[in-house]
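Engineer: Here is my input, please return the structure:
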Amino acid sequence: MASYEDIPIIDTLIGFREAGGYEYDFITKQTKDRESRESFEFPAEYMFKGVPKELPTDDPVSVTLREMDKHGIEIGMVTVATESGRTAVQRFPDRFVPQGSAVDPNDIMGTLSTMTREYEEFGIRSVSSFAAGTFPQVALNAPQMYPIYAKCVELDIPIFACAGIAGPRLKSAVQHVELIDDVMFDFPDLVFVTRHGCEPWEELAVKLMLKWPNLYYSTSAFAPKHYPKAIVDYANSRGADKIMYAGYFPAGLTLDRIFTDMPHVPFNDDVWPKFLHLNARKVLKLKE
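Structural biologist: Next up, the predicted model:
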């Protein structure tokens, strides 16, 4: 069992339980099966056990901070698309890193304007993409994405993009890992970080990370016991500088669940500091 005591942790996907619970409506309205539309509070609920639904919502930032402190998370990256996210990065700039609103390639000019405004107002360190959740869907290598990638290069910020089979019951072809090859070829200066596992094409993701210097992988939405073997093996060999920690609190996983599993991940001793904070510091350009 590995020990990573005294290693500061940066969580590159953490958030807040917002009052109202409407943050997933944009996904639910695109699904067609009855269970997703009528039964699920969380669009990928069938995949997760123990989703922390009952968290208090009167002060979401304090709730998340308490969980971070409990598990040694020094810094969390949060979206400024929500009121809680904006409050967090303004009140606790030493604890929260601002990520821009999710990009919308169906509104290219609006997205570019939002990226510029959030960069100037909040100093966003990245943006995010959920291709399967766009409506209509837009593939990772589609022409509509290219101005957004160019803007990331201009602002010198990475994009964190969902890749692999989507958890919600939406079509997933737009997130096929092979599409990333086109993106990295056309944007060699773009820093691209995958989210949500890349399965079932995680071995292809490893091949592409070997090929492209600016391509990285984050472990979001996976309990550590389910980290793909190909990713763990890659981190323990040539990929120690390419794999970074991301959780999924409170969207799908508790931090208790994540950090109960975490010590059992068979990372080499030298991988842990890179995985838990050094790689994220590099990609997000955070000072020690």
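Engineer: Please make it C-alpha for all contacts and neighbour counts, starting now.
Structural biologist: OK.
Engineer: Give the next helix or strand downstream of the stretch of helix or strand Ile180 belongs to.
Structural biologist: Using DSSP states H and E, Ile180 maps to helix 179-186. As assigned by DSSP H and E, the chain's next helix or strand after helix 179-186 is strand 192-195.
Engineer: Show me what that following strand is in contact with.
Structural biologist: By C-alpha atoms under 8 Å, 6 or more residues apart in numbering, the residues outside strand 192-195 that reach it are 158-163, 214-221.
Engineer: Does the longest helix belonging to the chain pack against any helices or strands, and if so which?
Structural biologist: Using DSSP state H, we find that the single longest helix of the chain is helix 108-122. If contacts are counted by 3 or more C-alpha pairs under 8 Å, 6 or more residues apart in numbering; DSSP states H and E, helix 108-122 sits against strand 96-102, helix 146-155.
Engineer: Show me what counts as buried in that helix.
Structural biologist: Neighbour counts over helix 108-122 (16 or more other C-alpha atoms under 10 Å) mark Ile108, Thr111, Leu112, Thr114, Met115, Thr116, Glu118, Tyr119, Phe122 as buried.
Engineer: Now show me the structure for the sequence below, then we'll compare the two:
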Amino acid sequence: MSTPLGYPIIDTMIGFPAEGPGQYEFIRNQAKDEQTKAEYEFPVEYMFKNVPEGLSIEDPVAVTLAEMDRFGVERGLIGVGSTGADALRRYPDRFVAQVEIDANRGMDGIKDLVRCYEEYDVRAVGAFPCGMAPQVPINDKKMYPFYAKCVELDLPIFVNAGVPGPRLPFAPQHVGLIDEVMYDFPGLVFVARHGCEPWEELAVKLMLKWPGLHYCTSAFSPKYYPKAIVDYANTRGADKIVYAGYFPMGLSLERIMGELPKVGFRDHVWPKFLHENARRILKLG
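Structural biologist: From the prediction side, this is the model:
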């Protein structure tokens, strides 16, 4: 099925149904509030409505692929865990590999990054600074070997920026920290994930300043894309804004695709936003 806008889509954040809340244990281990630790199955339950539920886990790859086919998602960027490895093996033309890093692991983490790069044809690296234990700020020198390796391997890095949804301290993801990283690594392709709020206007200023800095729309329904980001895409930033969803973690593709046509992007922005920018960043040909 084609998308509501008629363009193919590359989704730079998509996942698979999973049984139980185990995938979020790393957040619960750090949280101190009782709702996150014991009540919520999804750590940001207080923020999201109509989180996809009741999805079959018998073949999670098939579930995600069916949703992609239903809504015209050509390819999806996924992690290289056990389910991701299965998806990459079965459908190499539909899924693209990303490796998640923990900067606390130092050179062991670098070795794992290189191993995954060689084994899975990894096209991107992911990092959640507030989710690492202990937390590692965006500009922390623990991150620098990973940024250097990304430049060496010519890989983009997708990094959560802005106040995190989980009830964890936000300081490691202040958008202003990106400035130092881009200064020290001018060849780095850095894609800010998860909104950059409440510093989205600062994110725009930094994207104007640094050629390698981009923004993706992960974890935001189109109805809530920040105005500063939409305005930037419509003026000077059409090449810098990248589509990302959040299925099945917090948003359904049905909701996203239903809201997308109402976003006020100008005509020239849509193909860049939905697939061209991701194709270039991920080097998909």
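Engineer: one step back: list just the nearest of the buried residues of helix 108-122 of the first structure to Gly15 of the first structure.
Structural biologist: Phe122 (16.6 Å; C-alpha to C-alpha).
Engineer: what residues are up against the closest one?
Structural biologist: Each residue near Phe122 of the first structure by C-alpha under 8 Å, 6+ apart is listed here: Val80, Val89, Pro98.
Engineer: again, only using 7 Å
Structural biologist: Pro98 (C-alpha atoms under 7 Å, 6 or more residues apart in numbering).
Engineer: Likewise for Met145 of the first structure?
Structural biologist: Pro105.
Engineer: Quick one: residues contacting the alignment partner in the first structure of Asn277 of the second structure.
Structural biologist: Residue pairing (TM-score structural alignment): Asn277 of the second structure is matched to Asn279 of the first structure. Asn279 of the first structure sits next to Asp241, Lys242, Met244 when contact means C-alpha under 7 Å, 6+ apart.
Engineer: hang on, the last one packs against Leu278?
Structural biologist: Think Met244 of the first structure. No. Between Met244 of the first structure and Leu278 no contact is recorded; they are 8.3 Å apart, counting by C-alpha atoms under 7 Å.
Engineer: who's more crowded, those two?
Structural biologist: Met244 (28 against 21; other C-alpha atoms under 10 Å).
Engineer: Please say which position in the second structure the more buried one maps to.
Structural biologist: Match for Met244 of the first structure (TM-score structural alignment): Val242.
Engineer: With adjacent residues omitted, what lies nearest to that match?
Structural biologist: Cys216 (4.5 Å; C-alpha to C-alpha, 6 or more residues apart in numbering).
Engineer: cool, Ile7 of the first structure as well?
Structural biologist: Of all residues not flanking Ile7 of the first structure in the chain, Pro273 sits nearest, at 6.2 Å (C-alpha to C-alpha, 6+ apart).
Engineer: Leu177 of the second structure too?
Structural biologist: Per C-alpha to C-alpha, 6+ apart, closest to Leu177 of the second structure is Asn139, 5.6 Å.
Engineer: So what does that neighbour match up with in the first structure?
Structural biologist: Match for Asn139 of the second structure (TM-score structural alignment): Asn141.
Engineer: now do Lys209 of the second structure
Structural biologist: In the first structure, Lys209 of the second structure lines up with Lys211, judged by TM-score structural alignment.
Engineer: Kindly report the same for Met47 of the second structure.
Structural biologist: By TM-score structural alignment, Met47 of the second structure lines up with Met47.
Engineer: Around that match, how many other residues sit close by?
Structural biologist: 11.
Engineer: what's the answer for Asp93 of the second structure, then?
Structural biologist: 12.
Engineer: can you check Pro156 of the second structure too?
Structural biologist: 25.
Engineer: So the equivalent of it over in the first structure versus Asn106 of the first structure, what's the distance?
Structural biologist: Under the alignment (TM-score structural alignment), Pro156 of the second structure pairs with Pro158 in the first structure. Remark: distance between Pro158 of the first structure and Asn106 of the first structure (C-alpha to C-alpha, to the nearest Å) = 20 Å.
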